[in-house]
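Engineer: Predicted model and sequence below, questions to follow.
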Amino acid sequence: MTVLLTEDADGVRTLTLNRPHRRNALDAALWEALRDALVEAGRDRSVRVLVLTGAGGAFCSGADISQGVSAAHPLYRMRTLTEVTLLLHELPVPTIAQVTGVAVGAGWNLALGCDLVVATPEARFSQIFARRGLSLDCGGSWLLPKLVGLQQAKRLALLADVIDAEEARMLNLVAWVVAADKVNTFVRDLAARLAAGPPVALAQTKALLNENADRTLRGALASEARAQSVNFAGADVPEAYAAFADKRDPRFTGGWAVPRRTEGDDT
């Protein structure tokens, strides 16, 4: 069985965790497949948006502990987990987690590592690590305090409470709660809106928001100036201006608009 399914449509790549018999628990094969798929998505310029979801009515039940503790040194296992977390967080396209059923432990933190989380009312979430004698991983110790504040992060992590989709939305851990029979259409439309956006500008905006959370205002302004300079040198800004003048929707390509060299220009 293929543990990770890949589907492409109109610039949107959907990765589906496909171990439904284990509620898509992450074993070594799935971690490695996810790592390779994220590397490929980052390299493929036709990918404008990435959707991460799970098969069989669950998102991801965390690490697969059904076979007990692996004989491999934990450091080696954590390297793959760390690679996946960073690849997802730094992917230069918008990412959407479509969560149905359970999203717990590393599975929940993979969802939180996406830029936007859409959940169905039936979704359930837990930082289950404490129940397994473990500490947070997959970026949870960094993500949770930024999203919910330190006290709520400690409550979720130390008690390993199970919360529903509506509470997750109230805590800013979910952007939208959408009925199960409408969620596919909702995510498809959301992804289409993102895919139609300016790819270079969106990539830089995503990076700015991620990076500047830990910077001073002066540092953030410097990063914004650098990103905006790149945008103004690209083809999407003049296309947006022309579309505005023509009263039409812009057609963004992410192209590079290098001006022609004129006679007497020695620069």
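Structural biologist: Looks like it came in fine.
Engineer: CA atoms for contacts and neighbours, from now on please.
Structural biologist: OK.
Engineer: which residues of this structure fall in strands?
Structural biologist: With strands called from DSSP state E, the chain shows them at 4-9, 12-17, 49-54, 95-99, 102-104, 116-119, 124-126, 162-164, 176-177.
Engineer: what packs against the shortest one?
Structural biologist: Contact analysis of strand 176-177 by 3 or more C-alpha pairs under 8 Å, 6 or more residues apart in numbering; DSSP states H and E lists strand 116-119, helix 165-170 as its packing neighbours.
Engineer: Put this next to the first one:
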Amino acid sequence: MASSNHAAPTATAAVADTDALVTEHNGVLTLAVSTTGAGNSLDDAAVAAGTQALREVARGQRDVGAVLLVGPGKNFCAGGNVRAFAGADDRPTYLREIADNFHRLVGALYEADRPVVVAAKGWAAGAGMSLVLHADVAIGGSSTRLRPAYRGIGLTPDGGLTWTLPRAVGAARARQIILTDRVITAEEAQQWGLLSEIVADDEVESAARTAAETIASGPRAADAATKHLLAVSADTTLIEHLALEARSISERSGLPEGIEGVDAFVGKRAPDFTRGRAATAP
């Protein structure tokens, strides 16, 4: 949750409008994770609203095909609200509550079982960097910077950063990044697999939204199954994983999305994956 700002952000962020924090359009659930106040720090109301919306996806109460995480200010998320940390009467209790709430959001991202796209403009530090590491597609700009930002205020990472980063860049590089509080440039982030694509700074959110809408228009159950295969790949042997892939592709071929996709290809037409989507289970 730590902040990248050299100057501490302003006091507690203003209460945000939930309707502005959670929107749904063209099959994409868009969640703001920060607000323009408090230096684009992680916002309590945004975390709560996002968690609730993602749980609604998991329960089938929202029909979306992708999740887009954004920051409404100049940064995606510059970390936690350090001034709020300092102002807490009982800092350990307050930080535990903040971390638990943040972790519910992260858990809900996985429970929703939808591809996650991040519009990582400006700073993605502390909690912001943690969220980038949970993206399936992370798009940044030329001035995007990632930074752990925890040790500078004497804290340890949260949001799963010490779990995701070693898996993304390797144990040695992850230790170096976190223990030296390294600022990672957009180019480095792309080279190391932390960013999927770099676009012009003023095109980050539009490019991320296009990617999310493209994903959402596709075979949603197949995407969910693909996410599962990718998630378990690190813990299976090649032979075990080949068996999982064979079972999955076979199952998909008999379900509405797979039938529509193959028939559309043979018929030389664009597939319409909305056909029978409700009957297709991941």
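Structural biologist: Perfect, I can see it now. Bear in mind that the values here come from a model prediction, so they are computed numbers and not experimental data.
Engineer: And the TM-score between them?
Structural biologist: Remark: TM-score between the superposed chains equals 0.87 [TM-score structural alignment, normalised by the length of the first structure]; 258 aligned residues with a C-alpha RMSD of 2.2 Å.
Engineer: would you list the strands of the first structure in TSV and tack on distance to Gly133 of the first structure?
Structural biologist: As requested, the strands of the first structure are exported to TSV (distance: least, C-alpha to C-alpha, whole Å):
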stretch	distance to Gly133 of the first structure
strand 4-9	28
strand 12-17	25
strand 49-54	26
strand 95-99	25
strand 102-104	15
strand 116-119	27
strand 124-126	14
strand 162-164	17
strand 176-177	31
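Engineer: so which of the ones you listed gets nearest Leu194 of the first structure?
Structural biologist: Of all these, it is strand 49-54 that lies closest to Leu194 of the first structure, at 6.7 Å by C-alpha to C-alpha.
Engineer: how far apart are that closest one and its match in the second structure?
Structural biologist: For strand 49-54 of the first structure, the mean deviation from the second structure after alignment is 0.6 Å (mean C-alpha distance after the TM-score superposition for the first structure).
Engineer: Spatially nearest residue to the most centrally placed residue in the first structure (excluding sequence neighbours)?
Structural biologist: Residue closest to the average C-alpha location in the first structure (C-alpha atoms, centre = their mean): Cys114, at 2.0 Å. Leaving aside its sequence neighbours, Cys114 of the first structure sits nearest to Thr95 (C-alpha to C-alpha, 6 or more residues apart in numbering; 5.1 Å).
Engineer: Need the contact partners of the helix ranked longest in the second structure.
Structural biologist: Counting by DSSP state H, the longest helix found in the second structure is helix 91-112. With contact meaning C-alpha atoms under 8 Å, 6 or more residues apart in numbering, helix 91-112 of the second structure is reached by 1, 44, 47-48, 50-51, 54-55, 57-58, 85, 88, 116, 131, 134, 158-159.
Engineer: List the contacts of the equivalent of Phe265 of the second structure over in the first structure.
Structural biologist: In the first structure, the residue matched to Phe265 of the second structure (TM-score structural alignment) is Phe244. For Phe244 of the first structure, the contact set (C-alpha under 8 Å, 6+ apart) comprises Pro250.
Engineer: Okay, Phe244 of the first structure and Ile96 of the first structure: tell me how far apart.
Structural biologist: 28 Å (C-alpha to C-alpha, to the nearest Å).
Engineer: Tell me which stretches of the stretch 101-250 of the second structure form helices.
Structural biologist: Counting by DSSP state H, counting those that start in this stretch, the stretch 101-250 of the second structure has these helices, from start to end: 127-132, 161-169, 171-179, 186-191, 204-216, 220-232, 238-253.
Engineer: Could you list every helix and strand in contact with the fifth one?
Structural biologist: Under the contact criterion of 3+ C-alpha pairs under 8 Å, 6+ apart, helix 204-216 of the second structure touches strand 28-32, strand 66-70, strand 116-120, strand 137-141.
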